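S.K.: Next come a sequence and a model predicted from it.
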Amino acid sequence: MQNLFRAIPSVDASLAALHRAEAALADSQQTPHALLRDLVAAFWDNKRESIRAGACKNGEELRLEHQLPALLEFVQRGLRPRFRSALNATGVVVHTNMGRSVLAEEARQAVIRAATGYCNLELDLATGGRGSRHALVEELICRITGAEAALVVNNNAAAVLLVLDTFCKGGEVVVSRGELVEIGGSFRIPEVMEKSGATLREVGATNRTHLRDYSAAINENTRALMRVHTSNYRIVGFHSAVSLPELSALAHEHGLPLIEDLGSGSLMDFSSCGLPNEPTVPEVLAKGADIATFSGDKVLGGPQAGIITGRKGMIDQLKRNPLTRALRCDKLCLSALEATLRLYLDPEKARQSVPTLRMITCPPAELAKAARSLANKLRKGLNTQETLCEIDVREDVSRVGGGAFPQYDLPTTLVRIRPAGCSLTALKAALLETVPPLIGRLEDDAFCLDPRTLDIREYPDVLRVLRQALDTASRHTR
């Protein structure tokens, strides 16, 4: 064993070999020397573990010329940024695990401008003095939603926390039992209420809540009535809930605010593409909500943000809360949000320019055409002597995702791939290692691609990484 340990090349010799290797030259020249040295050391540490485990018994195998290809692959994998782009072929439009909404071109350009140099984030260009970052998008939000005032924080959970901390701390908030939701990452509305210092007062039953339930719960400690969008699930069957106008009237009768947490939040009616007509932000405010909170990076199609809309007096109080500074957005978020919201001034332009809206509203016939086109490209590019695949198309469904429109399907056409030389699980694993990784669906003994969430400009990358992954998976299978 000691002889095998002594056969391991030095780190310096390995680094010199890497620099001589043309494949690693570009990356190694741009990489901090300390990181490159750490990766080389980690590679040989793995070999030492193999020696201890008895998996490596031949000193000749440890010679640098034998190990250089594996060392190159290990180093190149380690040099990849942890944060990188991916190809979404799942058909889930607002995919939380994959960054949620894709920004519109206008928003991407706005981020580049904001990041490239200095900007007027808190500079009042009318006076030359200090300005407020909150004013940059407030007027635009109000124009689109009909709100008296607005405030943007870093996500919708922060928006809910700030509202409850400002108006309900030390008192009770009345909420229907059927709306006490848990969404992704074990985020629970009751826990946010607890952190805000407000006490939750549950009313009604899981499936049915009546106006009298809210009325009976109101007492001298009540600070607000609250409605919460039931993200990620639906109650069906024997179910009833109090309408917003009824609840608003009750709240105002007792001098209480009505807070509406819309979760995803929509500025547009999607009923034309087969989805239910969920309440939009303008509708909720018009029907009596004093405060409405929603996300910027879900159905709206912008950057991660929590948008608070409502009555001016209440928004002014939120702005004065010290928590607002801790929860505020940076210049990149605000620039992307402004550019996205500007597109909503022309609803038809928004449908075409905001990727999230375009994907949600894409007609089934157009998706079928895209699926056939992609399938033809894959048949020509994948069915070589080394790689054989059965490729066909089939009607199926997509999902909006992000907690919006749960249990409602969007018609689509899938491209299905059945490789001959490897298993589907091996193909899926190999695709996670490609650059960029390709994420699809395993259904009915096939690896499926949904064109709804693929841009036609990504098709060459889809073909390239599939060819690479099929080759890798087939070699491992053999």
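M.R.: Now that the structure is in, tell me what you want to look at.

S.K.: all contacts plus neighbour counts: C-alpha atoms, from now on.
M.R.: Will do.

S.K.: got the residue ranges for the helices in the stretch 1-150 of the chain?
M.R.: 2-7, 11-20, 22-30, 33-52, 64-79, 105-116, 135-145 (DSSP state H, counting those that start in this stretch).

S.K.: how about JSON lines for those, with distance to residue 229 and mean neighbour count added?
M.R.: Shown next, in JSON lines, are the helices of the stretch 1-150 of the chain (distance: least, CA to CA, whole Å; neighbours: other CA atoms under 10 Å):
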{"stretch": "helix 2-7", "distance to residue 229": "61", "mean neighbour count": "13"}
{"stretch": "helix 11-20", "distance to residue 229": "55", "mean neighbour count": "15"}
{"stretch": "helix 22-30", "distance to residue 229": "48", "mean neighbour count": "13"}
{"stretch": "helix 33-52", "distance to residue 229": "47", "mean neighbour count": "16"}
{"stretch": "helix 64-79", "distance to residue 229": "42", "mean neighbour count": "16"}
{"stretch": "helix 105-116", "distance to residue 229": "27", "mean neighbour count": "17"}
{"stretch": "helix 135-145", "distance to residue 229": "18", "mean neighbour count": "18"}
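
S.K.: and here's the other structure:
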Amino acid sequence: HTNLGRAPLSEVLFDKIKKHITGYGNLEFDVATGKRGKRGILAERYLAIISEAEAGTIVNNNAAALFIILNTLANRRKVVISRGELVQIGGGFRIPDIIRKSGARLVEIGTSNITTIDDYEKAMEEKPALILKVHKSNFAVTGFTEEADLKPLISLGKKYDIPVINDLGSGVLVDTSDIAGVKEPTVQNSVRDGASLTCFSGDKLLGGVQAGLIVGQKDLIGRIKKNPVYRAMRVDKTVFSAIEEMLGFYLDNTWKENIKLWRLAAVSEAELYQKGRAILERIKGGDKISLEGSLGEMGGGALPGVPLPSVALVFNCKISPRNLAALFRKASPPVIGRISAERFMIDLKAVDDDDADILVDIIKDILKKI
């Protein structure tokens, strides 16, 4: 949930980074020579390895990643983008505004629902510096639609010697088919297809902390890191440590166990029903509370419109669902549920096993009051 900190961090990840951030740590020190080293070099190496790219770097969020790419490669020059990809991200920030603030000049092509490769071909007459592809990671357009895929755009870019930038938004490093039922474009696919640079977030489908990750051609990454603006966007030891450990989980294939987002998302309906029945047995709330199948969402600007089969505690009380939701928000700690079909519910897909005892105590207390 965007407003609740996006991807929850696992205790394993937190314990691993704790030793690096509570005392002295090697942020940018060359132990062999005793001289200043390069900041975040291990995290950047992991990033390049896992994404199969020549190089990678990290800034403070994906909006910053896109901004510095444009400011470095297209300042006072033209950038071609489909009108259907002029997205708005959280907090009211819009891709066109970011492009303009970077110093680049916007060249809009196509329409909101249809943009073809021919539209991009015609735009080459404008002699652009970049072709920008933006993945619609926080909304979906259905019906009479068409968009140019990444591969034809890359072929076009090679034809005119123009870099192609792929903004994946939420970004993902693994196949989401088994867990989410749909296959989200991966960072590795973008690199393999030939995108000059690919940027994405660290705190959405990656399951880490807020960061903007950039991977791609080594020469372009080098130019970005020489941009004076890069220093204003660099991250600290906490973020580097978290990204480094998180990428390590992907590299050693323990991401399903150690990245909390994927651990929660992978819990089956059968397991959720078992958890729910155990909670009901402890609450003994009678007909005030029941257990029902539900459909959740990944949230946080990722996998839009993709339902995640789940199980929820559903409250059937005389008090209105909005007033009941308010009571749960006033609890200590607050419990945030949702209202569906005029009923308040708590989706168990989002409830970690370690939080079950606290949740039971809060539900018992509130049911006594109503």
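M.R.: All right, it came through fine. A quick note: this is a predicted structure, and the numbers were derived from the prediction, not measured.

S.K.: so what's the aligned partner of residue 146 of structure 2 in structure 1 up against?
M.R.: By TM-score structural alignment, residue 146 of structure 2 lines up with residue 240 in structure 1. Residue 240 of structure 1 makes contact with 207-210, according to CA atoms under 8 Å, 6 or more residues apart in numbering.

S.K.: I'd like those as TSV, with neighbour count, distance to residue 334 of structure 1 and secondary structure appended.
M.R.: Putting the contacts of residue 240 of structure 1 into TSV (neighbours: other CA atoms under 10 Å; distance: CA to CA, whole Å; DSSP: H, G, I helix; E, B strand; the rest coil) gives the following:
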residue	neighbour count	distance to residue 334 of structure 1	secondary structure
207	16	39	coil
208	17	40	strand
209	19	38	coil
210	16	40	coil
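
S.K.: Would you reformat those residues as a markdown table and include distance to residue 335 of structure 1?
M.R.: As requested, the contacts of residue 240 of structure 1 are arranged in a markdown table below (distance: CA to CA, whole Å):
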| residue | distance to residue 335 of structure 1 |
| --- | --- |
| 207 | 42 |
| 208 | 42 |
| 209 | 41 |
| 210 | 43 |
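
S.K.: still contacting in structure 2, which of those residues?
M.R.: Compared against structure 2 with both residues aligned by TM-score structural alignment, their matches' CA atoms under 8 Å, those retain 207-210.

S.K.: Pick out whichever of those sits closest to residue 216 of structure 1.
M.R.: residue 210 (10.3 Å; CA to CA).

S.K.: Return the residue of structure 2 aligned against the closest one.
M.R.: In structure 2, residue 210 of structure 1 lands on residue 116 (TM-score structural alignment).

S.K.: Which residues lie in contact with its match in this structure?
M.R.: 110, 146-148.

S.K.: do the same with residue 214 of structure 2
M.R.: 56-58, 65, 197-200, 221.

S.K.: Nearest spatial neighbour of the aligned partner of it in structure 1, chain-adjacent residues omitted?
M.R.: Counting by TM-score structural alignment, residue 214 of structure 2 corresponds to residue 308 in structure 1. Distances taken as CA to CA, 6 or more residues apart in numbering put residue 293 closest to residue 308 of structure 1, at 4.6 Å, once the chain neighbours are dropped.

S.K.: how much space is there between residue 6 of structure 2 and residue 214 of structure 2?
M.R.: 20 Å (CA to CA, to the nearest Å).

S.K.: from the contacts of residue 214 of structure 2, which ones fall inside helices?
M.R.: Within the contacts of residue 214 of structure 2, residues falling in helices by DSSP state H are 65, 221.

S.K.: ok, which pair from the contacts of residue 214 of structure 2 is furthest apart?
M.R.: Maximum distance among these (CA to CA): 14.5 Å, for 200 and 221.

S.K.: More neighbours: the two, which one.
M.R.: Taking other CA atoms under 10 Å, residue 200 of structure 2 and residue 221 do not tie; residue 200 has more neighbours (28 against 20).

S.K.: can you pull out the strands in structure 2?
M.R.: 29-30, 35-36, 55-59, 78-82, 105-109, 130-134, 164-169, 197-201, 212-216, 289-296, 308-315, 338-340, 343-347 (DSSP state E).

S.K.: Deepest-packed of those, please.
M.R.: Comparing the strands of structure 2 by mean neighbour count (mean count of other CA atoms under 10 Å), strand 197-201 comes out on top with a mean of 28.

S.K.: in structure 1, what residues pair with that one?
M.R.: Residue span in structure 1 matched to strand 197-201 of structure 2, by TM-score structural alignment: 291-295.
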